Every structure is written in C-alpha cells, then in structure tokens.
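Novice: Sharing a model prediction with you, sequence too.
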Amino acid sequence: MDIQKFESYLKIKHSYYSTPSLEALNYYVRRFMITVPFENINVQNKIPISIDIKDLYNKIVIQRRGGFCYELNHLFATYLEHKGFHVTRAAATVHTPNGGRSPEGSHMSLYVNIEGTLYITDVGFGDLPTSIIEIGSKTQFIPTYDKNGVYRAVWINDNQYALQKLRQNKWMTLYEAHLKSQSIKDFEDKISYNEHHPHSIFVRHLLITQPQSFGRATMTYHSLTLSNDSTKHKYDVTTNNYKYFLKKYFNLNVSIIPFEP
C-alpha cells in the first residue's frame, strides 16, 4: 500500500502528527469516514470480494470506491498499524432494529489501545460518529456526540462490550463485540456468508451510506434518505437518477447492475 497516496486521497496532512495519540486517531477516523463510503455495490453486482490489502487499496484509493466492514476496517487497521497504533480486529454481533441479530460474530469491528484505555475505531459499520468512542470503566460511560446522534460503549463482562446509540431517550445496542483479537482470515466464512448467502442483508439489499456536513446520506434501491439526529428527508431513487445521487452524495462513479436495462 502506498501510504503517501492513501493519505493524499484522504487529505490527511502527514505533518500534523508524528506519533500515535488520541488527537491523531480522531483525525484519521474522521478523514476516512468523510472520504470513503460504506457500500455493498460489488456484492449486488456479483463481483468477488477480496480482502487482500493490494486489492483493497486499488478499489478504495485508486478506483475511489467504498466497501463493507471487512474491506473498510481491514484497510484502515493496516493504515493505523503503519502509523504505530495497537489495533485489534474484533468479532461483533449486530442487533437489528426489529429485535433480531446478525449471525454470531459476523461484523468486523476495530478498537485501539492507547495507554490502557480502549477506543472503538470502527469505520465500517454505517451508523457511527466520525470520531472514536471510548470504552470507559465499568461504572463510567463516556458519551460521544455527533450530528447523527449520541453513542457510548459499555462493558457486558470482562471480555465483551456493547456499542449503543441513544434513541428516544433510551440506549439501544447496535452491536456487541468480543475483545479477543481476530485476524482477517478468521472472518472468511462470515465474508462468504455476507457475499453469497440469500439470507444476508448485503445480498438481499443495496446499502450505501456516508456521513455528510448535515448528518448522513443513505441510499437503497428505493430511496435516498438525508438525515441527522432530528430530521429525515426521503427521495425516490430510479434508473434515471441513481448515478446522480451516487456522485453527489458519495462521490461514486459506478454502475449498479440491477438499475441498468
């Protein structure tokens, strides 16, 4: 991976930080998230997913694309490791809005250890703030405020934490993750499931989302939603306008096969 080109694409000023720090970590997370969209277009187009770093670099930096959790977090973790951070790839189980759960450990999250404190640095989830989230002590929870809501991380037990979002004055769990370090190869069966299995949400639905200056833009086959913590506006997506929306809100220039004649 060409670090200089990676930083140039993300508009990271390499002279800002020379050593790992909280300030640097927050800066890198924000630059990645506002530059690289979460998207599963390759799954919808039936293009094989690669987790090889050279392929990820080519797709995201050279082709100006995005990806889903395994792609985005693996590439970002590799960059953070190059910058001297201690990064852990963690297996997480997503809680769905209807009370269900994803397959056990099917989401790949990230956390970084800085001087004994853990910080979630997940850039591949689709509903997270553009800053790190501290996993506080078992009695003190540190909220993270963002245009898209308020988030926190709490301990479930000594080996698990839950990432939560405040919704209608109630903390709702987005996912729960294990501290145990995983390699990207440990996720191969989960990647295969989310790439091919008919029950996978990424096989069943198009999902493109990215933070915006006003909050967040999210696009599916049916609608474009522009939202923040207090407002939401929806627009119909059609064969005629989907590429306009892709370019305007996600800086993507790619065809999505189901939209094409």
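Specialist: Sure thing, it's come through.
Novice: From here on, just use CA atoms for contacts and neighbour counts.
Specialist: Noted.
Novice: Let me see the ranges of the helices in the stretch 1-150 of the chain.
Specialist: Counting by DSSP state H, counting those that start in this stretch, the stretch 1-150 of the chain has helices at residues 3-9, 22-35, 41-44, 53-57, 69-82.
Novice: Below is an additional structure, to be compared with the one above:
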Amino acid sequence: MWSGEELDLDAYLERIGLGAGTGRAVRELRPDLETLYEVHRAHTAAIPFESLDVLLGRPVELEVKALEDKLVRARRGGYCYEQNSLLAAALERIGFEVSGRGARNRTRGDSLLAVTHAVLVVTVDGEPWLCDAGFGYMGPREPVPLARPGTEVRQGPWTYAVHEEEEGVLVLRARRGEGWWDLYAFSPQRYHPVDYVVLNHYSSTHPRSSFVGKTIVQLPGEAVRKTLVGSELTRLFPDGRTEREPVDPDRLPALLDREFGLRLPERDAAELVRIHRSGD
C-alpha cells in the first residue's frame, strides 16, 4: 500500500542515524516493538517538520521516490503527509502492518477544523500503536499505545495519553505544566495514500490553509520543543514555559541550520529571505 518496495531503506536508515556506519543501528530490522520504537524515535529526531515548499510555491509530491529525494537525499524536512508517508513506506518495507488515519487538529480550542492531519496506526503482535512523525514540535517522539485508552505514556520529560470519545473517536492529548491539551482526534476509518493526495492538495494550495504564505519549521526535541512560525522562534519546555525570540529575515538561513539542522540550497535561502523582507 505504501510502496515500501520502492524505498532505498539503507539510505533512509543513514538519514535518521540508524545506518551501519552510525553506531546506532538496531540489531535486527524486524517488525517488533523494539524496532518500531527505534525507527520512530530516530525519524522524529533527525527530520524536521517544515512546509517551506508551500511557501515557495512549489508542489508537494508524495510518491516514495520524490519523498526519498527530498527528505532523505537532500536532507530536507516535510509536513505530515510527507513525513508519515515516508515513515509508512519504511515500516512497510521492514514488515510492519501499517494503516492510515485522518485527524482533526484540536490545538485551536473549540474550533471545529476539517480533517487535514495524517497519522499512522501500526499493528504489532495484534495490538495497535499510534505512530506520527508529522505533528511538528508538539507531536510524540515515540509510538503511543491505542489498546488501553487513558494510559499515560512518558516520553522523556513529556507525557501523552489517548482518550476515547463517542463513536470510537480517539484523542491524543499532551500534558503541559499541570494541565492536558488536546492535540488531535481521529476515527477508526482507514485512510489510504490516495486520500492523503487529496488532503495534501488542500493543505498546500487552498488560501485558507495554515501553511499557505507562512514559514513553519518545527522540531520535537528531547529537552525543548522548537517552532519557527513567520519570523518568531518559540521554545516550549516540559513544564509549560515558553520563550519567544524575533528573528531578523537575514538570519533565517543560519537559524534554520543551527536550530533545526536544515540547510537550504542557496537559491531557496535567498528566496526565503526575500519573502520575509517584503512581507509577502
């Protein structure tokens, strides 16, 4: 389903720091929980969330070879459809059973938003696990169990839980300080790669999409989560504290490299600076 047979798995593993020459390779790539944790954790640490191609007016392609060229070989990042399509292809290639889901973002309070987020459900030994490398700085770094809703899961200093609502809707929540925040909700309905093509078209082209005309780059770090939205860099800490820092347009390329490990080609970096200078 996810065209895993087309993926250069060795190149992908090198990209996320699990290749043979990195010293962090998993002992054996097999469809078990240890491998799932290792790959998910390494992917989210290595490949930043970013939607710069949308800002630059370029098409976002979801075919495996296009994802490999961009996120693996060019060492770029991507947003949810790219990140989770690539992760799904890798997991499928390893031998996991992977299915898609469509989710509604709930980080904007009571606003009812359309289903525009792509997540994965991976089944291991008969139990489902939520896998998501594409929710940016607030997303989980590791798989989250779905078999026992309400169970709190610690991922380093960060805590997540999945709660069940009516009609089988599941909600991923994260602890911030003393409270819980809904991140997104999804139903049991399976989504396929062709469904993500439609959602991707909306997210990358519709004038009401939150990605159109805006710089968004994020990374879910271990000790601090970072997000660049527009010309402001925000750092989020496990206790709920935030630090905000304005970014001068001319410093954007250097900041992307330093904070997110993202090095843009000279032409793209110059265009990004121009857009921010003009305020377009």
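Specialist: In hand now; what should we look at? Because the structure is a prediction, the values reported are computed rather than measured.
Novice: one step back: got the helices of the stretch 1-150 of structure 1 as TSV, with mean neighbour count and distance to D236 of structure 1 columns?
Specialist: Below are these laid out as TSV (neighbours: other Cα atoms under 10 Å; distance: least, Cα to Cα, whole Å):
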stretch	mean neighbour count	distance to D236 of structure 1
helix 3-9	15	31
helix 22-35	18	24
helix 41-44	21	18
helix 53-57	17	31
helix 69-82	21	26
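Novice: what's the closest of those helices to N241 of structure 1?
Specialist: Smallest distance to N241 of structure 1 across the helices of the stretch 1-150 of structure 1 (Cα to Cα): 16.3 Å, for helix 41-44.
Novice: coming back round to it: for D229 of structure 1, which of the helices of the stretch 1-150 of structure 1 is the nearest?
Specialist: For D229 of structure 1, the closest of those is helix 22-35, at 17.3 Å, according to Cα to Cα.
Novice: So which of the helices of the stretch 1-150 of structure 1 is nearest H178 of structure 1?
Specialist: helix 69-82 (15.9 Å).
Novice: Give the aligned range of that closest one in structure 2.
Specialist: Here helix 69-82 of structure 1 aligns to structure 2 at residues 80-93, judged by TM-score structural alignment.
Novice: thinking again about what came up before, which of the helices of the stretch 1-150 of structure 1 sits closest to N228 of structure 1?
Specialist: That would be helix 22-35 among those, by Cα to Cα, at 14.9 Å.
Novice: Might you quantify the distance of the closest one from its chain's geometric centre?
Specialist: The chain centre lies 12 Å from the centre of helix 22-35 of structure 1; the measure is Cα atoms, centre = their mean, to the nearest Å.
Novice: before we move on, what about stretch 198-216 of structure 2?
Specialist: The chain centre lies 16 Å from the centre of stretch 198-216 of structure 2; the measure is Cα atoms, centre = their mean.
Novice: again, but for stretch 62-72 of structure 2
Specialist: Distance, centroid of stretch 62-72 of structure 2 to centroid of chain: 15 Å (Cα atoms, centre = their mean).
Novice: hang on, the earlier thing: mean shift of the match of helix 69-82 of structure 1 relative to structure 1?
Specialist: Superposing on structure 1 and averaging over aligned pairs (mean Cα distance after the TM-score superposition for structure 1), stretch 80-93 of structure 2 comes out at 0.4 Å.
Novice: circling back to that earlier point, kindly reformat the helices of the stretch 1-150 of structure 1 as TSV containing distance to Q63 of structure 1.
Specialist: Putting the helices of the stretch 1-150 of structure 1 into TSV (distance: least, Cα to Cα, whole Å) gives the following:
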stretch	distance to Q63 of structure 1
helix 3-9	11
helix 22-35	13
helix 41-44	13
helix 53-57	9
helix 69-82	14
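Novice: between those, which gets nearest to E115 of structure 1?
Specialist: helix 22-35 (10.1 Å).
Novice: And the helices in the stretch 151-261 of structure 1?
Specialist: Under DSSP H, counting those that start in this stretch, the stretch 151-261 of structure 1 gives helices at 188-196, 201-204, 242-250.
Novice: Can you say which of the ones you listed is nearest to V61 of structure 1?
Specialist: helix 242-250 (14.0 Å).
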